[in-house]
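Trainee: whatever this is, show me its structure:
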Amino acid sequence: MVKNRRVKHFFILVLVGCAIYVLFGVFYTPSKGSTVLAKHVDSEDTITDLYKYNAIKSKTIPVKFDQRKKCLEGTNNCIRVFDTSVDYSSAKQIYTCVDLRIRSLAHTPICVYDPATDIYVSNSILNTGSWEHSYVLKVLDILSQDPNLEFVDLGCNVGVFTVAVAKHGRRVTALDANRKNLEMLTTSLKLGNITKMVTVVWNALSDIPETVGFKEAEGNIGGLQMVSDINAGNVNDDNGSIAIMLDDLIPMFRGKSVFIKMDIEAYELKAMLGGKKFFEEVDIKFLFMEWIHHKHTDIGSKIVQFMTERGYTPFRPSDNFLSRPLQITYRNNWPSDIIWIKDFSKTFSKRKTVSVVKAAVMMAIFAIVAVDFVFVLGVLVVIFTQ
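Mentor: Predicted coordinates for the structure are as follows:
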C-alpha cells in the first residue's frame, strides 16, 4: 500500500514537471533587447557593415565660425559627424548615468543633466527610469515589424530613443545641434557597448544652410530653440551650431526605409522645406513629431499640407493598432505628439495581417496549454481511481 502511494507520488511529480516544462517552453521567448542580443549585434563579426557606416572619411574645412571640427567629405554643406571615439565621461554637464529602463529591453546606461536644470527629461529618467516610455515602446513595436527600417532621431537630446533603439539591435542615426547633448549620448553609448550601432551628427536642421544661435528655455535643456538671422561672429560651439538641410543627408539614406523621430522645437517646417528631395528619394515610412507647438498656427497648417501632399496620414501614438486616422479638419484638437504614416492603406493592411497571425499564434498557444492541462488531469484521475 505504501509502495503504491510512493509510485503514485512519483508519477504525479513527473507529470507536473513535464507540464511546467511545456508551459515554460510555450510562454518564454527571450527579449529582443536582451543582453545576449545586445552583445551579438555589437560583436566584430556582425557589425562590420555598421562600423564602416560610422567610419566616414572627413576633412576640416572653413565654416562660418571657428568650429575646428570635421565636415563630411563630398558634401556642399558642413555635415559634421561627431567623433564618438573621444572619452567625454568627465564632461561637466553630466550629472550622473543611470539605467534606462524600458520594458522588454535589457537595462542600459544613459547619462542625464542635473534635474534642477532639466526638469523634464533628466528628471523623469532619474525618477522613473525613462522618458516618454509608451512612445518608445510604440517605436520599438513598429521597428520590430519591419527588419529593414532604420531609425533616424532628429533632435535626439540626451538620447532616450537612440539608446533604446540601438539596444533593441537596430541601426540609428542621431542628430542634434547641442554639442553637450552629443557628449552625453556618446558616453551613454560607450557605457552600453552600443557605440557602433549609432552614427552621431552634430548639426541643426533648417530650410537653408546657415549659422544658428541657441535660445535656452530655463529649466528645460531639451526645449533649446534655434534662432536664425544672427551675426555668425557672435556664435561659438556652446551657444550655436551649423544648420544643414535634410536634403544634405540623402547620400546616407538613399534607397533605404526609415522611421524618423523629429523633435527640433518648432523648426519642423523649416526642416521639411529643406528636405523636399529627401522625401522623394528616401522611403520615410513613419514620422513621429511634436504637435503641441503647431495646433493653432499657420506653420501647423503648412506642415499638414506638406505631409498630406506626399501621401502621409496622421495618427495618435496611443492608438494601439494605428487604425484610426486623425481628422485633418480638427488639427487643433490633435494630441501633443502625432505619427505620420506613409501610404496608410498599404501599411494598415500589412499590420492587420500581422495582427491576425499573432491572434492565431495565441490561440494555438492556449490550445496547447488546454490539452496539456487535460492530459495531466486525466492521468491524475486514472492514478487515484486505481
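
Trainee: C-alpha only now, for contacts and for neighbours.
Mentor: Will do.

Trainee: so where do the helices sit in the stretch 201-350 of the chain?
Mentor: 250-253, 268-273, 276-281, 298-309, 344-385 (DSSP state H, counting those that start in this stretch).

Trainee: pipe those helices into CSV and attach mean neighbour count and distance to Asp238 per row.
Mentor: As requested, these are exported to CSV (neighbours: other CA atoms under 10 Å; distance: least, CA to CA, whole Å):
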stretch, mean neighbour count, distance to Asp238
helix 250-253, 14, 27
helix 268-273, 21, 22
helix 276-281, 16, 29
helix 298-309, 15, 28
helix 344-385, 13, 41
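
Trainee: and these: which comes nearest Ser134?
Mentor: The minimum distance between Ser134 and the helices of the stretch 201-350 of the chain falls on helix 344-385, with 18.9 Å, by CA to CA.

Trainee: right, and the helices of the stretch 201-350 of the chain - which one's nearest Ser89?
Mentor: Nearest to Ser89, of all the helices of the stretch 201-350 of the chain, is helix 250-253, at 28.4 Å by CA to CA.

Trainee: how about residues contacting the closest one?
Mentor: Residues outside helix 250-253 that contact it (CA atoms under 8 Å, 6 or more residues apart in numbering) are Lys277, Phe278, Glu281, Val282.

Trainee: you'd agree the third one is up against Ser257?
Mentor: Which is Glu281. No. Applying CA atoms under 8 Å, one finds Glu281 not in contact with Ser257, separated by 10.1 Å.

Trainee: find the centremost residue of the protein, please.
Mentor: Central residue of the chain (CA atoms, centre = their mean): Phe161, 3.7 Å from the mean position.

Trainee: not counting residues beside it along the chain, what's closest to it?
Mentor: Closest residue to Phe161 apart from its sequence neighbours, by CA to CA, 6 or more residues apart in numbering: Val136 at 6.2 Å.

Trainee: could you report the neighbour count for the one you found?
Mentor: For Val136, the number of neighbouring residues by other CA atoms under 10 Å comes to 18.

Trainee: which strand or helix spans it?
Mentor: Per DSSP states H and E, Val136 falls inside helix 133-144.

Trainee: now the second one, please; I'll put the structures next to each other:
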Amino acid sequence: MARKYNIQVAFIAIIVVVLLYFKQTKIKGFLIKNLYSGTPKTARTQRFPAIISNLVSEKEWEKISCVPFKVDRNISTPICIYNLTEGDNLSKVLSRGTVWQPHLIKTIQILKRDPELQLIDLGANLGTWTLSAARLGRKVLAAEMFPPTVIRLRKSIQLGNLQDLVTLVPKPLSDTRENVTIYLCRKSKMAINILMRKCSSPSPYVASTITMDDLTAYLPNGFTKAFMKIDIEGMELRVFNRSDHFLKTVDVPVILMEWRFYIRATLEPKCSYFISFMSRMDYIPFRHLAGPAGKLGPLLEDTHWLHITDLYLIKKTYLKSNFAHLQ
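Mentor: Okay, here's the model as predicted:
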C-alpha cells in the first residue's frame, strides 16, 4: 500500500514539474510550435484586449499562431502570423525562423549606433521592424491598415510585453482624408493597397485615410528623433505631399522607402517634385549604404534610378556624423 502511495506521489510531482516548466516559457498561454502551456483560462481571458473586440472574437484571437522571431543574436520576441494555408509569404518565412529583410538587419545596426533614434514604421505589416525596434528598447510609431494584420500585430505586441513602447495606428495613409476600400493583390497579405489595380480584388474592409501630418497627434511622449521606414504599396509619394508639419516636429535623419512602383515613372512630375522636396529638406538619396557608390545622381541623369527597388534618404548633417563611409 505504501509503495503504491509513493508511486502516486511521484507521478503527481512529475506532472507538477512539467506544468511549471511550460508556465515559464517566454510566450505564456499561447501556441509555440505546437507546445501549449498550462496557463489557466481566466488568465488568458484577461489578455484579450477590449480595443480589438470589434475586429475579432476571443476564440479567434486564441487561435492565432505565434512563433519566436529572432531580432538579434541574443534577442527574440513572439510574432504572430497567418496560417500557412493562407499563402502569406512573410508568414511562411517567419515560420522557418528566417530574418525577412537585409534592410532590417542594417536598420538594427543603425539603431544600435544611435541610442536616441526611435522608429516610425509606416506599413508595419506583421511587425518585423516594429517588434525589432521595440525589443531593442526603442519607442515605435507604427501604422498598419489591414484589420487581420493589425490583430496579429497587437497580439505580438502584447505577448512581448511591448505595449509601453509601441503606438499602433490602424489607419491607411494618403494625402487626403477620405473613405477607401482596401484591396488585396493575389493572396499575399503584403500586397495590400488602396489603389485599385488589375491584380487586385476588394476586401470587405473600408477605412478612413489620414495624412502623415495627422500622425503628429499620435506621437508618444519624448518621440523627437526617428528612423522612418515607409512601405505602403505605391502611396509613398502621395503621403509625403502632406508631411511638412510631421517632419518639422520629428527629426527624421534617415528614411527608407519602397521605390519599385516609381521605376517607370521617373519622368513624371510627381517623382521630380518629390526629389526636389526632399532636397529642400536637406536629404541626399542613396540606393544602398555599402559605400560612396550608393549615392544617387540627378533623377533624370542617373540610370540607377531605373533599377532600384528601395531608396534611402539621409540628411546631410546626419550623413557627416554617422555615415562617414558613404562620403
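
Trainee: just give the TM-score of the two.
Mentor: With the length set by TM-score structural alignment, normalised by the length of the second structure, the two chains reach a TM-score of 0.71; 264 aligned residues with a CA RMSD of 3.1 Å.

Trainee: what does the residue nearest to Phe161 of the first structure align to in the second structure?
Mentor: Using TM-score structural alignment as the criterion, Val136 of the first structure maps onto Leu104 of the second structure.

Trainee: from memory its match sits against Trp129, does it?
Mentor: Yes. Judged on CA under 8 Å, Leu104 of the second structure makes contact with Trp129 at a distance of 6.6 Å.

Trainee: are we agreed that Thr45 of the second structure is in a helix?
Mentor: Yes. Assessed by DSSP: H, G, I helix; E, B strand; the rest coil, Thr45 of the second structure belongs to a helix.

Trainee: once you drop chain neighbours, what's closest to it?
Mentor: Distances taken as CA to CA, 6+ apart place Glu58 nearest to Thr45 of the second structure, at 7.7 Å, with adjacent residues excluded.

Trainee: any idea how far the one you found lies from Trp100 of the second structure?
Mentor: 29 Å (CA to CA, to the nearest Å).

Trainee: one more: Asp121 of the second structure?
Mentor: Separation of Asp121 of the second structure from Trp100 of the second structure (CA to CA) stands at 15 Å.

Trainee: do Ile232 of the second structure as well
Mentor: The gap separating Ile232 of the second structure from Trp100 of the second structure is 17 Å, by CA to CA.

Trainee: between those two, who's got more neighbours?
Mentor: Counted by other CA under 10 Å, Ile232 of the second structure and Trp100 do not tie: Ile232 has more neighbours, with 26 against 14.

Trainee: what's the local residue count around the aligned residue in the second structure for Thr211 of the first structure?
Mentor: Mapped onto the second structure by TM-score structural alignment, Thr211 of the first structure lines up with Asn179. By the measure other CA under 10 Å, the count of residues near Asn179 of the second structure is 13.

Trainee: I'd guessed Asn179 of the second structure sits against Ile194; true?
Mentor: No. Contact criterion CA under 8 Å: Asn179 of the second structure and Ile194 do not qualify, at 9.9 Å.

Trainee: so how many other residues sit close to the counterpart of His107 of the first structure in the second structure?
Mentor: Correspondence of His107 of the first structure to the second structure, assessed by TM-score structural alignment: Ser76. Number of residues near Ser76 of the second structure (other CA under 10 Å) recorded here: 17.

Trainee: quick one: what helix or strand has Ser76 of the second structure in it?
Mentor: Assigned by DSSP H and E, Ser76 of the second structure falls within strand 75-80.

Trainee: got it, and Val26 of the first structure?
Mentor: In this assignment (DSSP H and E), Val26 of the first structure forms part of helix 2-27.

Trainee: for that helix, which positions count as buried?
Mentor: Ile12, Leu15, Val16, Ala19, Leu23 (16 or more other CA atoms under 10 Å).

Trainee: quick one: what's aligned to Ala266 of the first structure in the second structure?
Mentor: Using TM-score structural alignment, the equivalent of Ala266 of the first structure in the second structure is Gly234.

Trainee: how close does its match sit to Gly123 of the second structure?
Mentor: On the measure of CA to CA, Gly234 of the second structure and Gly123 of the second structure end up 11 Å apart.

Trainee: neighbour-wise, which of those two wins?
Mentor: Shown here are Gly234 of the second structure and Gly123; by other CA under 10 Å, Gly123 has more neighbours (25 against 17).

Trainee: aligned partner of the more buried one in the first structure?
Mentor: By TM-score structural alignment, Gly123 of the second structure lines up with Gly155.

Trainee: how about the contacts made by that match?
Mentor: Residues counted as contacts of Gly155 of the first structure (CA under 8 Å, 6+ apart) are Ala174, Leu175, Asp176, Ala177, Lys261, Met262, Asp263, Ile264.

Trainee: and of these, the nearest to Lys39 of the first structure?
Mentor: Ala174 (20.9 Å).
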